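Peer 1: Can you look at this prediction? I've put the sequence above it.
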Amino acid sequence: MDPQDHERFRDFVDVRWSALLRLANLLTGGDRHEAEDLVQTALMKVLGRWRQIEDPEGYVRKVMYRHQISRWRLRRPHREATFAAPPKDLGVADGTSAADLRITVGQALARLTPRQRTMLVLRYFEDLSETEVAGTLGCSVGTVRSTTHRSLARLRRLAPELGAPAQAATTVPSSNVPKGAHT
């Protein structure tokens, strides 16, 4: 690798490290050390092919997805980690509700299986279509749909407090509904 390529690689890592680490953190269920290992492993694989890569961000993400898939396919089943219940009052007026929600989502994702977590992260956090997720994970679209459905159902059971704001937002008081809208 010539010095100019080396410098471009370093610039890429400096600029994208935080975003890649956030993704890895979601994929690993919040384990900071595993997340750092995942990003570093992906970057080492990319470094060897840096000249041939047209879209470094997409390539690194795909390497991370595939490496994480390999990890959860090779792992033996393990016991789920248990967490203390999150505080009941998530709507605190001190501006911490967004942080509390992130913590609650992270804890709930960590209690899913690695496969379930990966499907949800790719589908909803990375905003990939079912077809793109299937292609990335090497499975059928039907598998993506069924696993995503089961994963969301389990997530709702594990963290019912995550569904409360969405239900409240979709419920419209009858006094605010225009006449004729109840057809």
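Peer 2: Here it is on my side, so go on. Residues are numbered from 1 along each chain as shown.

Peer 1: drop to CA atoms for contacts and neighbour counts, all remaining ones
Peer 2: Noted.

Peer 1: I figured residue 159 hits residue 108, correct?
Peer 2: Yes. The pair residue 159 / residue 108 is scored as a contact, 6.1 Å apart, by C-alpha atoms under 8 Å.

Peer 1: Who has more neighbours out of the two?
Peer 2: Comparing residue 159 with residue 108 by other C-alpha atoms under 10 Å, the one with more neighbours is residue 108, at 21 against 18.

Peer 1: next up, a second structure to put side by side with the first:
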Amino acid sequence: MNDERYPGFRDFADARGAALSRAAFLLTGDHHAAEDLVQSALARVLRHWRRIEGGDPEAYVRRVMYNLQMSWWRRRRVPEHLAATPPDRPGTDPYAAAALRLSLDRALALVTPKQRAVLVLRFYEDLTEAQAADLLGCSVGTVKRHAHDGLARLRAVAPHLVDDVRITGGLR
């Protein structure tokens, strides 16, 4: 990459890479897929860097990430695997936060890709329904429906998450 041709891109990627990776992991549920997603999104953004660098490049990268992930989901439909019983509730050991994250990741794998995208945008990224709808290119009503259905599914397959998230104060 020629830094003279894309001024500021390397600084942006270094500064926001970790946050983008966290969001990508929540969308994909896999560290390697998250790395691929961030790298693919940044590669696409690089082509348009001069045009977007003056605005909000992070929002642009996130939109590209969500669109890429939705495209990947459409291409490879992975069958759902429902567990007979929800994952065990994490105890009060020092690794409880890690256990909660793993449990949340397993539970998110049980919702549809669209529901997962909406849940990540609304409750991890803390976007409004209108912002999520704009980012996903759908209506606010569609976002509300996917959020409602996704939360209902999470409550059904992993009811312990509701209490754990309430106790810990969130997903982060």
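Peer 2: Sure, I can see it. On a predicted model such as this, the values are computed, not experimentally measured, just so you know.

Peer 1: Just give the TM-score of the two.
Peer 2: Comparison of the two superposed chains (TM-score structural alignment, normalised by the length of the second structure) gives a TM-score of 0.83, and 166 aligned residues with a C-alpha RMSD of 2.6 Å.

Peer 1: Now list whatever residues contact both of residue 159 and residue 108 of the first structure.
Peer 2: When C-alpha atoms under 8 Å, 6 or more residues apart in numbering defines a contact, no residue borders residue 159 of the first structure and residue 108 alike.

Peer 1: what sits against the spatially most central residue of the second structure?
Peer 2: Among the residues of the second structure, the one closest to the centroid is residue 27, at 3.4 Å (C-alpha atoms, centre = their mean). When contacts are counted by C-alpha under 8 Å, 6+ apart, residue 27 of the second structure touches 34, 66, 69, 116-117, 120.

Peer 1: if you set the cut-off to 7 Å instead, what comes out?
Peer 2: 116-117, 120 (C-alpha atoms under 7 Å, 6 or more residues apart in numbering).

Peer 1: among the residues you listed, who's most crowded?
Peer 2: Neighbours here mean other C-alpha under 10 Å. Within the contacts of residue 27 of the second structure, the largest count is held by residue 117, at 25 neighbours.

Peer 1: any idea how far the residue nearest to it when sequence neighbours are not counted is from residue 5 of the second structure?
Peer 2: Of all residues beyond its chain neighbours, the one nearest residue 117 of the second structure is residue 27 (6.2 Å), with distances taken as C-alpha to C-alpha, 6 or more residues apart in numbering. Distance of residue 27 of the second structure to residue 5 of the second structure, given as C-alpha to C-alpha, to the nearest Å: 31 Å.

Peer 1: Could I get the contacting residues of residue 57 of the first structure?
Peer 2: In this structure, residue 57 of the first structure makes contact with no residue, judged by C-alpha under 7 Å, 6+ apart.

Peer 1: Can you classify it by secondary structure?
Peer 2: Secondary structure of residue 57 of the first structure, reduced to three states by DSSP: H, G, I helix; E, B strand; the rest coil: helix.

Peer 1: Now which residue in the second structure aligns to it?
Peer 2: In the second structure, the residue paired with residue 57 of the first structure is residue 58, using TM-score structural alignment.
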